[in-house]
Every structure is written in structure tokens, then in C-alpha cells.
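predicted model follows, preceded by the sequence.
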Amino acid sequence: MSQTFVHLRVHSEYSMVDGLVRVKPLVGRVAELGMPAVGLTEQSNMCSLVRFYKAAMGAGVKPIIGADLWVENPDEPDNPFRITLLARNNDGYLNLTEVVSLGYTEGQRFGKPIIQRQWLESRTEGLIALSGSRLGDVGKALMSGKLDLARQRAEYWMNLYPESFYLELQRTGRPGDEDCLHLNVELAEALGCPVVATNDVHFLHAE
């Protein structure tokens, strides 16, 4: 039976210490489950892109190109926010590669490539942004009970990525998932912001 769910946040072995999924087995599993597409969003890099694209196209699976990024947190520099960017077209791909590159050449902090907001603000064309769930700036504000701040942050991203910013809903069994999910739904309803269900995938099989 064909699955309508599409994974938009998967880390492979190319995410170094943050994933063990191998690219070809991933594509094979997606095809086996009848999923039409999959998003491979490495942590702060796009090193798997060529292998992923070739494998997906060969298996009849639509490859969704993206990356998980750490975004600067002015209040707590050593505790950056998470955001996921997906390329919707070639312009988005080019902008994403520039942002990732800047993270390594100019944004190295605390052992991570940290993205500055000004880099994002000048490179929005062709990109879709996912909020980062409880690790994003909106999610962290919600989980801290700072609802007005969460609203301000969500409005910032909605303005930056018009009709291309989504509040992420995750139900992975991790602590805080349920609270974060319901708070995100309430905020989404208040702002008219679309939501998307994601699963923070680091392994191919549950066991």
C-alpha cells in the first residue's frame, strides 16, 4: 500500500556524528514503502547531494534537497536555534549552497557552523523553511512559556519566507514533543501559518 507521508528531515552518515543512515539503503527503503519522495537534510552540509540525487532518480523517488542549519542566538550564543531549509527550485539550491558555505567560512563558533540571519535575509528566493520544532527559536519560546515572543518570531519567519514557512509538528516520543506540538498548532491557528509533520530521522530502522 502506498504511503502518503514524506520524510522531510533525514540525516545520513554524511551528517558525521549525527546520523547513521546510508544513502542507497535509504532510497531503497523509501521506494519499498511506496513513498513518492524523501528529503535528505544533512546537519550543516550538503555533502551527500550527488549520491542522493543519482540514487533517488534511479529508483523513481523524488529527491528533496535541503539542509539542517544552526542559526545564531544573540541571547545565548552557545545555544543556537535549528532551522531546516529546502530548495524548491534552482534559485533555492544556489541560495542554500551559499548559506551553507558561509557557515563554514565565516560562521564557525563553538565547533559548529552558525548561520547569521543577515545571510538568510538576502538569500530567501526559492527556499522553503521549517521551524525546527522544539529546537527552533519559535519552539524554544513556546516551551519557555513566552507566547508573545514565539508569535513575534513566527511572524518574522513568515515575512521572510512568504507562504513558504511551516511550523513543524513532531511526535517522536522525545520529552516535550506533545506539549510543543499542541502549542505549535495553537500558534499556527492564530497566525494562519501552515504546519508540516516531520520525524527527526537518524536511523533507517527503529531497532
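That came through, no problem. Numbering: from 1, shown residues only.

going forward, measure contacts between C-alpha atoms and count neighbours the same way
Will do.

can you show me the strands along this structure?
Taking DSSP state E, the strands of the chain run over residues 37-43, 62-71, 81-87, 108-109, 112-115, 127-130, 165-170, 195-198.

of these, which is nearest Glu98?
strand 112-115 (10.8 Å; Cα to Cα).

thinking again about what came up before, so which of the strands of the chain comes closest to His182?
Using Cα to Cα, the nearest of the strands of the chain to His182 is strand 165-170, at 8.4 Å.

which helices and strands sit right next to the closest one?
Strand 165-170 is packed against strand 127-130, helix 177-191, strand 195-198, with contacts defined by 3 or more Cα pairs under 8 Å, 6 or more residues apart in numbering; DSSP states H and E.

from the ones you listed, which stretch is densest packed?
Looking across the helices and strands packed on strand 165-170 with neighbours counted as mean count of other Cα atoms under 10 Å, the highest average goes to strand 127-130: a mean of 22.

touching that one from outside, list them.
Outside strand 127-130, the residues within contact range by Cα atoms under 8 Å, 6 or more residues apart in numbering are 83-89, 91-93, 95-96, 161, 164-168.

at 6 Å what do you get?
Identification of contacts with strand 127-130 by Cα atoms under 6 Å, 6 or more residues apart in numbering yields 83-88, 92, 164-166.

what is the nearest of these to Gly136?
Of all the contacts of strand 127-130, Ile83 has the smallest distance to Gly136: 6.0 Å, by Cα to Cα.

nearest spatial neighbour of that closest one, chain-adjacent residues omitted?
Once flanking residues are discounted, Ile83 sits nearest to Gly132: 4.7 Å by Cα to Cα, 6 or more residues apart in numbering.

for Ala67, same thing?
In space, Ala67 is closest to Thr41, 4.0 Å off (Cα to Cα, 6+ apart).

state the number of residues packed around the one you found.
By other Cα atoms under 10 Å, the residues close to Thr41 number 28.

OK, contacts around it?
9-11, 66-68.

quick one: contacts for the closest residue to Gly103 other than its chain neighbours?
Nearest non-adjacent residue to Gly103, counting by Cα to Cα, 6+ apart: Pro113, 4.5 Å away. Counting by Cα under 6 Å, 6+ apart, Pro113 makes contact with 103-104, 107.

alright, now check it against this:
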Amino acid sequence: MPDCAENNCRKEAGFVHLHVHSEYSLLDGCARIPDLIETAAQSGHTALALTDHGAVYGLVPFYKRALAKDMKAIFGTELYIRNRNGQPYHLPILAENAEGYRNLLQLSTKAHLDGFHGKPCVEIDWLAEHSKGLIALSGCLKGEIAS
């Protein structure tokens, strides 16, 4: 078995927080990205997701900090989805790969430019169009399942 310290290989991930908000989740998150990464690293985590509300503003600083700590940065956001009745619910999504990352950015941009209804909302049809490479989570208390 290779020695990871000598071969610069990544440790196998155990538990990973997949629904995390930072100071970029206005009125909800208060943790600063450097503190999130530092705390996760001190706790032995090898990966961490960032799923700020309706935005991807924090992904670049999140990635840079995670990279500096040899931690895998998992890109995501918590979308505001408008259901068929026009009522918004929350849907955390994660990018599985580069195509998913591009789709994540497409959805966030479209929500801010074309779907702003007090919040940057995504129409369900837009999600269907840009779903490749994305993983949807169901664990939000303001999600459609919990509602």
C-alpha cells in the first residue's frame, strides 16, 4: 500500500458535509470560508461542499482555500425552485463533474437574470434542461419533500 504522504495521494473521504452555507448565504450563513475550511481540516475532513442560497459567489474563494489545505471542494448551491404553482422551495444541488459545474453556473445566472422574484428562482423546466452532471439533495427543511 503506498504511503500517501510520500506519493501525495488524497486520503479516502469518510463523512462529508454536503449542505454548507457561508457568509455568501445572506441572512442564513455566517461562517466565513477560511473558517469553514480550517475547521473542516482540523476535524480531519478531506472534502467539503459549499451550497450557498441562490448564488455561487463563494465558490472561487472556497476552492482556493480548500486547495491550499489539500481538501476536495465540492461545488454546489441551494436553488430556489418555482414549482408549477409558482411557490418557491429549496433544492440543494452539487456539481458531479465539469459539465455539472457549467450547468450550475448556467442555472445561477439564469435565475438572477430571468427568474428574479424577490429571490433568484429557477423554473423547473430550466433545471430539466441543465441537469446533466448535477446531483440533487433532498435534505433541506424548506425543500419540496419536507414541505
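Here it is on my side, so go on. Worth saying up front: this structure is predicted, and the values here are computed from it rather than measured.

just give the TM-score of the two.
In this superposition the chains share a TM-score of 0.86, using TM-score structural alignment, normalised by the length of structure 2; 136 aligned residues with a Cα RMSD of 1.6 Å.

rebuild the helices and strands packed on strand 165-170 of structure 1 as JSON lines, extending it with distance to Ala37 of structure 1.
Output for these, formatted as JSON lines (distance: least, Cα to Cα, whole Å):
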{"stretch": "strand 127-130", "distance to Ala37 of structure 1": "16"}
{"stretch": "helix 177-191", "distance to Ala37 of structure 1": "24"}
{"stretch": "strand 195-198", "distance to Ala37 of structure 1": "13"}
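
go through these and name the closest to Tyr53 of structure 1.
strand 127-130 (18.0 Å).

mean shift of the closest one relative to structure 2?
Mean deviation of strand 127-130 of structure 1 relative to structure 2 after superposition (mean Cα distance after the TM-score superposition for structure 1): 0.6 Å.

that older thread, which of the contacts of Pro113 of structure 1 fall within helices?
103-104 (DSSP state H).

highest neighbour count among the contacts of Pro113 of structure 1?
That'd be Gly103 among these, by other Cα under 10 Å, with 23 neighbours.

hmm, that one is touching Lys112, no?
No. Counting by Cα atoms under 6 Å, Gly103 of structure 1 stays clear of Lys112, with 8.3 Å between them.

between these two, which contacts overlap?
Common neighbours of Gly103 of structure 1 and Lys112 are not found (criterion: Cα under 6 Å, 6+ apart).

show me the contacts for the residue nearest in space to the middle of structure 2.
Centroid-nearest residue in structure 2, with Cα atoms, centre = their mean: Gly76, separated by 1.9 Å. Residues in contact with Gly76 of structure 2 (Cα under 6 Å, 6+ apart) are 50-51, 93-95.

rerun that using 7 Å as the cut-off
49-51, 93-95 (Cα atoms under 7 Å, 6 or more residues apart in numbering).

so what does Leu50 of structure 2 match up with in structure 1?
Matched by TM-score structural alignment, Leu50 of structure 2 corresponds to Leu40 in structure 1.

disregarding flanking residues, what is the spatial nearest neighbour of its match?
Among residues not flanking Leu40 of structure 1 along the chain, Val10 sits closest, at 4.9 Å (Cα to Cα, 6+ apart).

surely that neighbour touches Val38?
No. The criterion here is Cα atoms under 7 Å, and Val10 of structure 1 misses it with Val38 at 8.2 Å.

re the thing from before, quick one: the match of Leu50 of structure 2 and Arg29 of structure 1, what's the gap?
Going from Leu40 of structure 1 to Arg29 of structure 1 by Cα to Cα, to the nearest Å gives 13 Å.

which position in structure 2 aligns with Asn95 of structure 1?
By TM-score structural alignment, Asn95 of structure 1 lines up with Asn103 in structure 2.

again with Ala190 of structure 1
Aligned partner of Ala190 of structure 1 by TM-score structural alignment: none.

the residue nearest to the centre of structure 2 maps to what in structure 1?
Gly76 of structure 2 maps onto Gly66 in structure 1, by TM-score structural alignment.

could you check how far Gly133 of structure 2 is from Ile93 of structure 2?
10 Å.

looking at the two, which is more packed in?
Between Gly133 of structure 2 and Ile93, counting by other Cα under 10 Å, Ile93 is the more crowded of the two (23 against 16).

and the helices in structure 2?
Under the criterion DSSP H, structure 2 contains helices at 4-7, 33-42, 59-68, 98-114, 124-129.

of these, which is nearest Leu26 of structure 2?
When the helices of structure 2 are compared (using Cα to Cα), the closest one is helix 33-42, at 13.6 Å.

mind giving me the packing neighbours of the closest one?
Counting contacts by 3 or more Cα pairs under 7 Å, 6 or more residues apart in numbering; DSSP states H and E, helix 33-42 of structure 2 is packed against helix 59-68.

and the angle for the helix it packs on with helix 33-42?
Interaxial angle, helix 59-68 of structure 2 versus helix 33-42 (axes from the mean of the first three to the mean of the last three Cα atoms, to 10 degrees): 30 degrees.

before I go, just wanted to say thanks for your time.
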